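Participant: could you look at this predicted model? Sequence included:
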Amino acid sequence: MNLSIAITAMVNSTAAPSQPNGSTDVLLTNPQDYSNGTLKELDEVAPTYDWSPEIQGVILSSLNYGSFLAPIPTGYVAGVFGAKYVVGVGLFISSILTLLIPLAADAGVALLIVLRVVQGIAQVMVLTGQYSIWVKWAPPLERSQLTTIAGSGSMLGTFIVLLVGGLLCQTIGWPYVFYIFGGIGCACCLLWFPLVSDDPGNHPFISTGEKRYIMCSLAQQDSSPGWSLPIKAMLQSLPLWAILVSYFCEYWLFYTIMAYTPTYISSVLQANLRDSGILSALPFVVGCICIILAGLLADFLHSRKIFKLITIRKLFTAIGVLFSSGILVALHWVRYSHSTTMAFLVLSSASSSLCEAGVLVNFLDIAPRYSGFLKGLLQVFAHIAGAISPTAAGFFINQDSELGWKNVFLLAAAINISGLVFYLIFGQAEVQDWAKEQTFTHF
């Protein structure tokens, strides 16, 4: 997320060419708040680049260009050999590359894109590997809340980066966004390796009671990964395809919002860098809270047997998709009201967070044994969406600065709702037959 907020300061203009060709001073800061002298000082410390909206879309998408190649081998290796080192190494590589982004941007767009591609592959190791850990740590009745609490960290990180990043860009220059948060990532690696274990049995600090509780709750569940994969059965599984299609559709919208919220607020609402960061952060902190609440509510409904598990998954997914899509489509008609626009962005983030306790965790229900591999497979579809959606958004915005945003949100909503329909028809929550026993049919 560093680049999403920093790019508003890295470019000469975040507006499309069809808008008045205003100066950096007009678009990126409020001239009533900051003097021209301050802007010139910042320009000397932090250079700006002549990147069109289309090039910006390519740069923002590049994180996902190579990512779709990595999830399946990463998930499989993490499932077989353990995820601790896979996740730790991925976090370290991604953090080091974050520190190098300012140098890469100075060297040219091509090098920056290459660095982002490699960084995306490293981040796949983090996102995919962690689910292999949860299979061995999360009791079935607590799975939704534990995975959503952990997953909310990405929203919390986004909130902090946007909140602080805008202020850093406005005061000491955009390169420090990458230096500070890249350094924090390296520091987190020092905590990860001594504090994390692949399973409760090998953890040095866990109490005997907690270890016994977790292992007993998982004893009846065949979640131990095997070397063989029932590829043919997976390809023929409509419940699995329902999740895969939904992942692609929901992450199309997700990556569009993640990449372009700061740019939208900066260009459409004409906010300065500091305010753009603060306003961009609001939807994500609300999303972080709602992800946790959604997981708690889903597990409550499941443990009390109020609804069947598949009903919970579909209900949460339907509410999340329909509300978030409808709100985003309406953004075009409320763009002249800053308060209404921000309220809509916050409501969209809050409602879409419900999907984290719906379809986005459903793969753990149908095949816990192959969770690492399936998370990798799902990430392939998610990263393909991430590789296309910001690029498509940049293209639309480059064609027409006003109607372009409308088309971006309309397309995202249409794709998201299509995925929901497919999931509502074919989605299931029971462990599938191909995930219950070892098979020796590979391909």
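Facilitator: That came through, no problem.

Participant: hey, let's count contacts and neighbours off CA atoms from now on
Facilitator: Fine.

Participant: on the three-state scheme, N30 is what?
Facilitator: The three-state assignment at N30 reads coil, by DSSP: H, G, I helix; E, B strand; the rest coil.

Participant: and the gap between it and T128?
Facilitator: 41 Å (CA to CA, to the nearest Å).

Participant: and these two? Which one has more around it.
Facilitator: Taking other CA atoms under 10 Å, N30 and T128 do not tie; T128 has more neighbours (31 against 16).

Participant: the helix or strand that contains that one - contacts with which helices or strands?
Facilitator: Taking DSSP states H and E as the definition, T128 sits inside helix 109-137. With contacts defined as 3 or more CA pairs under 8 Å, 6 or more residues apart in numbering; DSSP states H and E, helix 109-137 has these neighbours: helix 53-61, helix 71-81, helix 84-107, helix 371-399.

Participant: got the buried residues for that helix?
Facilitator: Neighbour-count burial for helix 109-137, counted by 16 or more other CA atoms under 10 Å, picks out 109, 112-137.

Participant: ok now that helix, how far from the chain's centre?
Facilitator: Averaging C-alpha coordinates over helix 109-137 and over its chain gives two centres that are 11 Å apart (CA atoms, centre = their mean, to the nearest Å).

Participant: next, the angle helix 53-61 makes with it.
Facilitator: 30 degrees (axes from the mean of the first three to the mean of the last three CA atoms, to 10 degrees).

Participant: list the helices and strands the helix or strand following helix 109-137 packs on?
Facilitator: Heading C-terminal from helix 109-137, the first helix or strand you meet, by DSSP H and E, is helix 143-171. In terms of contacts (3+ CA pairs under 8 Å, 6+ apart), helix 143-171 is packed against helix 2-10, helix 175-195, helix 273-303.

Participant: here's the one I want to compare it with:
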Amino acid sequence: MAELSATAGKRKCSQDMQVDEKLVPKKGLNLCSTRYGVAFIIHICNFIATAQQNVMSITMVAMVNSTDHRFLFNGSTEGLPGDSFRGLNDTPDSLPAGAPVYNWSPQIQGIIFGSASYGMLLTLTLSGYLAGRVGTKRVVGVSLFASSILNIFTPLAAEFGLVPLIATRTLQSLAQGSVFGGQFALWEKWGPPHERSRLCSIGISGMILGIFTIILLGGIICQTLGWPFAFYILGAMGCVYSLLWFVLLYDDPVSHPWINVTEKEYILSSLAHQIQNGFLSALPFIIAWVTGILGGHLADFLLTKNFRLITVRKAATFLGNFPPSVLLAVLPFLTPSYITTMTLLTLSCGLGPICQSGVSINALDVAPRHSSFLMGTTRAFAYTAGILAPSVNGFLLTQDPEFGWRNVFLLLLAINLSGLIFYLVFGDADVQDWAKERKLTRL
């Protein structure tokens, strides 16, 4: 965000790009270099953290007795008979005995899923600032360890009741927000400007791998060992890796004991003229945290005034998608101004979370029984944008250093508008026929 605001607000960006190009040696792209090792370390960290974040989406099927329509606030039965699970979503007769099963309604399940995001927007902002002050190594390492411990205790919290479970998930979301938000401060000191796209992509791609792995193996673990072991295994992995994190990762090339001298000088020289401001980078995200919460309250208020559910969902999606896209698209065409640039960037980032009350939770409306799977899958698609965007941006900026950001923002506008129009035309908020529970009759 700091790079975006600096380049978008100044006409001299082309000169900066030319200076940086002179600092890039031909052998600077060695994949065996220390900086690529740092990217791989972050890749594994994101893999574990994202798997922990999404494991509930997979285990919920095994945690909930979907055939019992007498939903309770919180209750469990031990080792329910296999035939009590049969229906549209069959569960094998070999379900491990002793795995608790709860009678949670779709509404309660939605609250549990939502609790995984309560603290993330807050710590995404604060952790970025804190990492810039005390170091990414400490912030991310401690946060990953805390998230892992809480992951291990999640099954126990569920046994104590819904409130302890939600509290555990909320605390874990605070820790996970620090893992995802605190890591980007690392590239301020490790990432040469011309390599940040690929380095960030390597790190971020761990999120996709985490979702893919937990979707692929989560069901197998639940079936063979019981759903609590999905939490235990990921928690144990995180605890072990957080210890390795403190051993292998260093906040900057200067403090790294094994880095090649040539590589260290190359990284330091490429960053010599770089300016960053942590507060301005964090400002849009604190605004986003506020608008996300207010947007949820506004959506519920409109529903109490007899607005149609689909109308509220589409209105929230429009407000969280169209204005931010337009604000970014017009930015390169305005007279360069530091205040104007920061204002538009802050508003654009701040309005985006309004979508949380729209398309982001629409799966709970159209298919509450399958919402965990649908939300996990759509989140996986969303993370692919985080992988593709740096590479595409880097390509556009390289092709046209002077007007590269204009092309980036126009491409963003086109993508967002196409998705928005598709949702406004085809979006629905009624439970779909394929997602309705079917009553089974026994002869």
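Facilitator: Structure's in. What do you need? Note that the structure is a prediction, hence the values are computed from the model and not measured.

Participant: including mean neighbour count and distance to I206 of the first structure, could the helices and strands packed on helix 109-137 of the first structure go into JSON lines?
Facilitator: Shown next, in JSON lines, are these (neighbours: other CA atoms under 10 Å; distance: least, CA to CA, whole Å):
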{"stretch": "helix 53-61", "mean neighbour count": "24", "distance to I206 of the first structure": "41"}
{"stretch": "helix 71-81", "mean neighbour count": "23", "distance to I206 of the first structure": "21"}
{"stretch": "helix 84-107", "mean neighbour count": "20", "distance to I206 of the first structure": "16"}
{"stretch": "helix 371-399", "mean neighbour count": "25", "distance to I206 of the first structure": "24"}
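
Participant: tell me, how many residues neighbour V326 of the second structure?
Facilitator: Counted with other CA under 10 Å, V326 of the second structure comes out at 19.

Participant: that should have said N362 of the second structure, apologies.
Facilitator: Neighbours around N362 of the second structure, by other CA under 10 Å: 23.

Participant: which bit of the first structure covers stretch 290-299 of the second structure?
Facilitator: Stretch 290-299 of the second structure falls opposite no residue of the first structure when the two are matched by TM-score structural alignment.

Participant: for that stretch, buried residues please.
Facilitator: Buried-residue list, stretch 290-299 of the second structure, by 16+ other CA under 10 Å: 290-293, 295-296, 298-299.

Participant: so what's L378 of the first structure up against?
Facilitator: 71, 243-244, 247 (CA atoms under 8 Å, 6 or more residues apart in numbering).

Participant: how about A15 of the first structure?
Facilitator: Contacts of A15 of the first structure (CA under 8 Å, 6+ apart): 53, 267, 401.

Participant: how about W227 of the first structure?
Facilitator: V80.

Participant: sticking with it, tell me its helix or strand.
Facilitator: Using DSSP H and E, no element contains W227 of the first structure; it sits outside every helix and strand.

Participant: before we move on, what about the one 5 residues further on?
Facilitator: With secondary structure defined by DSSP H and E, K232 of the first structure is part of helix 231-235.

Participant: ok, and the most crowded of the contacts of L378 of the first structure?
Facilitator: Neighbour counts for these (other CA under 10 Å) peak at P71, which has 30 neighbours.

Participant: my read: that one touches S371, true?
Facilitator: No. In this structure, P71 of the first structure is not within contact of S371 by CA atoms under 8 Å, at 11.9 Å.

Participant: just to revisit the earlier point, how about the contacts of L378 of the first structure, which pair is most distant?
Facilitator: The distance between the two most remote of these (CA to CA) is 15.8 Å, for P71 and I243.

Participant: could I get the contacts of A15 of the first structure as CSV with distance to R304 of the first structure?
Facilitator: Below are these laid out as CSV (distance: CA to CA, whole Å):
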residue, distance to R304 of the first structure
P53, 50
S267, 48
S401, 50
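
Participant: list the contacts of the counterpart of S207 of the first structure in the second structure.
Facilitator: Using TM-score structural alignment, the equivalent of S207 of the first structure in the second structure is N260. Neighbouring residues of N260 of the second structure by CA under 8 Å, 6+ apart: T34.

Participant: the second structure: which residue goes with S13 of the first structure?
Facilitator: With TM-score structural alignment as the criterion, the equivalent of S13 of the first structure in the second structure is S66.

Participant: not counting sequence-adjacent ones, nearest residue to the counterpart of R143 of the first structure in the second structure?
Facilitator: Aligned by TM-score structural alignment, R143 of the first structure pairs with R196 of the second structure. With sequence-adjacent residues excluded and distances taken as CA to CA, 6 or more residues apart in numbering, R196 of the second structure is closest to W187, at 7.2 Å.

Participant: that neighbour -> the first structure?
Facilitator: Aligned counterpart of W187 of the second structure in the first structure: W134 (TM-score structural alignment).

Participant: helix/strand/coil for S18 of the first structure?
Facilitator: coil.

Participant: let me know how buried it is, in neighbour terms.
Facilitator: Neighbours of S18 of the first structure under the rule other CA under 10 Å: 12.

Participant: next: W258 of the second structure.
Facilitator: For W258 of the second structure, the neighbour count with other CA under 10 Å is 8.

Participant: try S197 of the first structure
Facilitator: By other CA under 10 Å, the residues close to S197 of the first structure number 19.

Participant: identify the residue nearest G295 of the second structure in space, chain neighbours excluded?
Facilitator: I354 (5.1 Å).

Participant: burial of that neighbour, as a residue count?
Facilitator: Neighbours of I354 of the second structure under the rule other CA under 10 Å: 29.
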